[in-house]
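>>> After the sequence you'll find the predicted model.
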Amino acid sequence: MKQLLFPNNTQFWYETLRSMSHIAYGGADFGEVVSTSERIVEGDYDSWHKEWLATADRVSAEAQKALDAGHTVSARDGFLRASNYYRSAEFFLHGHPCDPRHDHAYDRSVACFRSAAALFTPVIEPVSIPYEDTTLPGYLYRADDSGTPRPTLIMHNGFDGTAEEMHFFGALAGVERGYTVLVFDGPGQPGPRHHQDLVFRPDWENVITPVIDFAETLPEVDNSRIALLGTSMGGVLAPRAAAFEHRLAALMAVDGVYDLGQISVRNIPGDREAAERLLRADSAPELDAAMERIMATDATARWAINHGMYVMGVDTPRAFNASYLDYTLADGIAEKIQCPTLVCDAAEDEFFKGQPEQLYDHLTCPKTLMVFTAEEGAGAHCHPGAMRLSLARIYDWLDDTLAGTSA
């Protein structure tokens, strides 16, 4: 898709398109996104934060005024948009160490979302999911208040998205179709990273298993029809979990990722084995210097590495790249997945191009590859700008897949 804003900065445009995509489920208004973008200095992280924060503050204040006056629908809609705008405001602040402004914007995003959640019918219920010696934050969406067991979708985001954002990335779409939906943030994702210092872990089955345990205690969940969807980096995390957690009735990787290590080694000379040794070495000054040069000239790489150090809990760019080596479905892991699996692919994916096909080729379970194109307005990573189209196809696949399972 042509860059309509920020013509010289692909990353700023993608994140703007991401907010625009949430218009489909109430997370933005076109004019608010455009007017905010027009005030931002291209490539300037401080300007990005300042202008999105200003818009979020204005919209949340108007939502609160509507709530105080008893206009609950207007308040709900405003809080939803403000939540997304606060999320966008803190997006580029995760340097190493983190900018202290990020906690304020993140906490405001969560607070606004929870204010909106309380105004839905049925209410969207914040939940705390037992996990090791703590809990994971999440939300339970019910199709109605009957307590009837329903097919259930567990959803989580990826490298940089929030549980709250999943409202626009498929949770509300599931409720519209009669599903119970359980959304959560796992280790390394915003809630646990901001407030519990939990960083990502590659053995995601040890995250999903307690989430399924929790789901199975809920009366609204049909335990025989629990599906899992992972978005973006979730496209490798969710399949990894499904390889070892066999209670799942279906799996969706949006979009599919086979091996994050391919990202780490692609600019290192030599074969994969030599590159891995260099990344994991006690000392590699030439490689360290090369990474610093890349960060100095490539804004997207600079953000990804800085954010990556934050969410992986490591101190250097090389340590971040080394951590990616552990996030893989190679060595027979993909082949362990048993449930029917949907692998989504974006024809113009700028982050993981080619990896959905690799995952699909390694699957031995019932499988479907679903490709979204630029002509459909859906060709970018995770299909921002085409939420109604992409979620319709994904849920239609899930409807058909679960139709053959017992109720």
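Here it is on my side, so go on.
>>> can we go C-alpha only for contacts and neighbour counts from here?
Will do.
>>> buried set for the helix of greatest length in the chain?
Longest helix in the chain by number of residues (criterion: DSSP state H): helix 45-68. Residues of helix 45-68 classed as buried by neighbour count (16 or more other C-alpha atoms under 10 Å): 45, 47-53, 55-57, 59-64, 66-67.
>>> how much space between residue 294 and residue 262?
17 Å (C-alpha to C-alpha, to the nearest Å).
>>> Looking at those two, which has the bigger crowd around it?
A count of neighbours by other C-alpha atoms under 10 Å puts residue 262 above the other of residue 294 and residue 262, at 17 against 14.
>>> where's the more buried one relative to residue 326, distance?
Using C-alpha to C-alpha, which is the criterion applied here, residue 262 is 11 Å from residue 326.
>>> likewise residue 94?
22 Å.
>>> More neighbours: those two, which one.
residue 94 (22 against 15).
>>> That one contacts residue 312, doesn't it?
No: contact criterion C-alpha atoms under 8 Å: residue 94 and residue 312 do not qualify, at 11.8 Å.
>>> Which stretches in the protein count as strands?
With DSSP state E as the criterion, the chain has strands at 125-131, 134-141, 150-156, 180-184, 221-231, 250-254, 341-346, 367-372.
>>> and the comparison structure, right after this:
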Amino acid sequence: MGLQDDRMNGAYRAEGWVQWPGEPELSFQFARTLGGAQEGASLISECFRAASRMTPGDTESWYREWQVLAKASEQRALDAYERGFLRTASSNWLRAANYYRSSEFYLAHDDARRRDSFDSVERCSHRYLEGLTPAGEVVRIPYEGGAYLDAYFIPCAGGDVRSPAVIAFGGLDEYKDELLHEMPKHALTRGMSLLLVDLPGQGGTLRRQGIVNRPDTEVPVGACVDYLLTRGDVDPGRIALYGASVGGVYAARAASFEKRIVAVVSDSVMFDMASLFASWLDTPERLIWRHLKWVFGCATPQEVVDKARDFRLQGVIDRIPVPYLVLQGTEDWLGLQTATDTFDYAKAHGVDATLRLFDPDETGAAHCQVDNPTLGQEFICDWLAARLGIDQRAVRQRRPALA
């Protein structure tokens, strides 16, 4: 068992379950993996068993215990597949992908185990995609200079009908494989196909090609739209955009300039990213700086802050010509004002904006609703379906293989 001290006394708080009150960042990441259980990407008992064997603050124990679960789940998937138990195999591949994702979180980007773990994430995700009906697709979206964006396309079952599609991406540390368990059930059953993509600074696009993030996100998003327009199963006039956390900034910026987008969602957002990051400069020891420097392609925290100034939404999102949804939890560690500032500014400049706040009484109050991701995705996908002109009563219900 792990070290038993005051930091191990878990408690339910306004932001949801806090596994180690003395380690808030670690507890948030645990809640993130635990919340995946609601969408089939973890098992509650397995998560708590893993936590019981971790030492709070010891990131090696974090890596070790999630790896144990990931490998066990992947082996169960392989065994089940060999015996023809395809549903069991699919379920375990999804969980294995999420456990591998969790394991790599605190590793340095130049630690070989991080790339190995990420490769394992994708290996399991690819097997899960194969089991969907119709099957999901692993795609590489042409980008600048011969580079590409890693992505998954998950088609809505609609026969020969062209379906609306949502381009979705995570933020600072969320990539397409985490979205794979968060969004498909909710989007597909409402008649929307999904393109889950690693933008510059995310997932495989960062890890394999070293492509860091950029403020003009309309460029990679435009490449995603170009790709969707090559498909015969996507309605070219009904393409929406979703971004989570830092991805909420990316999405808002892209929708301000990419005119083929018809609706956009910021699932948590930073109105002034540079000011927020600058407030952390007095704690350079925080592990988040290591990841920020990697994603932004910077050598120092101050360089990150300087680059982040180009991501400011003031003077940008007043150009959004389509419906815009901003979501934030009242207990979000980013704070509430960054979302209300974004919404207020958009409304003041004539944008058709909607603000949805989640409070502790209903749950979903944590960052990106990690304490109740299902509640968040239900609202998001209902909002998107309505803006894409989908009558859910007419949609032939279809669920991924896991559900």
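Okay, I see it. Source: prediction; values computed, not measured.
>>> hey, where'd the helices end up in the stretch 1-150 of the first structure?
Secondary structure of the stretch 1-150 of the first structure, counting by DSSP state H, counting those that start in this stretch: helices at 10-21, 30-39, 45-68, 72-89, 101-117.
>>> Can you tell me which of these is nearest to residue 340 of the first structure?
helix 10-21 (27.9 Å; C-alpha to C-alpha).
>>> helices or strands next to that closest one in the packing?
Secondary-structure packing of helix 10-21 of the first structure (3 or more C-alpha pairs under 8 Å, 6 or more residues apart in numbering; DSSP states H and E): helix 30-39, helix 72-89.
>>> quick one: that helix aligns where in the second structure?
Counting by TM-score structural alignment, helix 10-21 of the first structure falls onto residues 24-35 of the second structure.
>>> average distance between that stretch and the first structure?
Once fitted to the first structure, stretch 24-35 of the second structure is off its aligned match by 0.9 Å on average (mean C-alpha distance after the TM-score superposition for the first structure).
>>> gap between that stretch and the chain center?
Relative to its parent chain, stretch 24-35 of the second structure has a centroid offset of 14 Å by C-alpha atoms, centre = their mean, to the nearest Å.
>>> Not counting it itself, show me its contacts.
16-21, 41-44, 47, 56-57, 98-99, 102, 370-373 (C-alpha atoms under 8 Å, 6 or more residues apart in numbering).
>>> what do you get if the cut-off is 7 Å, keeping everything else the same?
For stretch 24-35 of the second structure, contacts defined as C-alpha atoms under 7 Å, 6 or more residues apart in numbering pick out 17, 18, 19, 20, 42, 44, 47, 102, 370, 371, 372, 373.
>>> In PyMOL, select just the buried ones from those residues.
To isolate the buried subset of the contacts of stretch 24-35 of the second structure in PyMOL, counting by 16+ other C-alpha under 10 Å, use the following:
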select buried, resi 17+18+19+20+42+47+102+370+371+372+373
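>>> Can you tell me which of the contacts of stretch 24-35 of the second structure lies closest to residue 303 of the second structure?
So of the contacts of stretch 24-35 of the second structure, ranked by how close each gets to residue 303 of the second structure (C-alpha to C-alpha), first place is residue 102, at 27.7 Å.
>>> Translate the closest one into the numbering of the first structure.
By TM-score structural alignment, residue 102 of the second structure lines up with residue 88.
>>> residues touching its match, list them.
For residue 88 of the first structure, the contact set (C-alpha under 7 Å, 6+ apart) comprises residue 52.
>>> ok, back up a step: closest to residue 262 of the second structure out of the contacts of stretch 24-35 of the second structure?
residue 373 (24.3 Å).
>>> what's the counterpart of that closest one in the first structure?
So residue 373 of the second structure corresponds to residue 387, using TM-score structural alignment.
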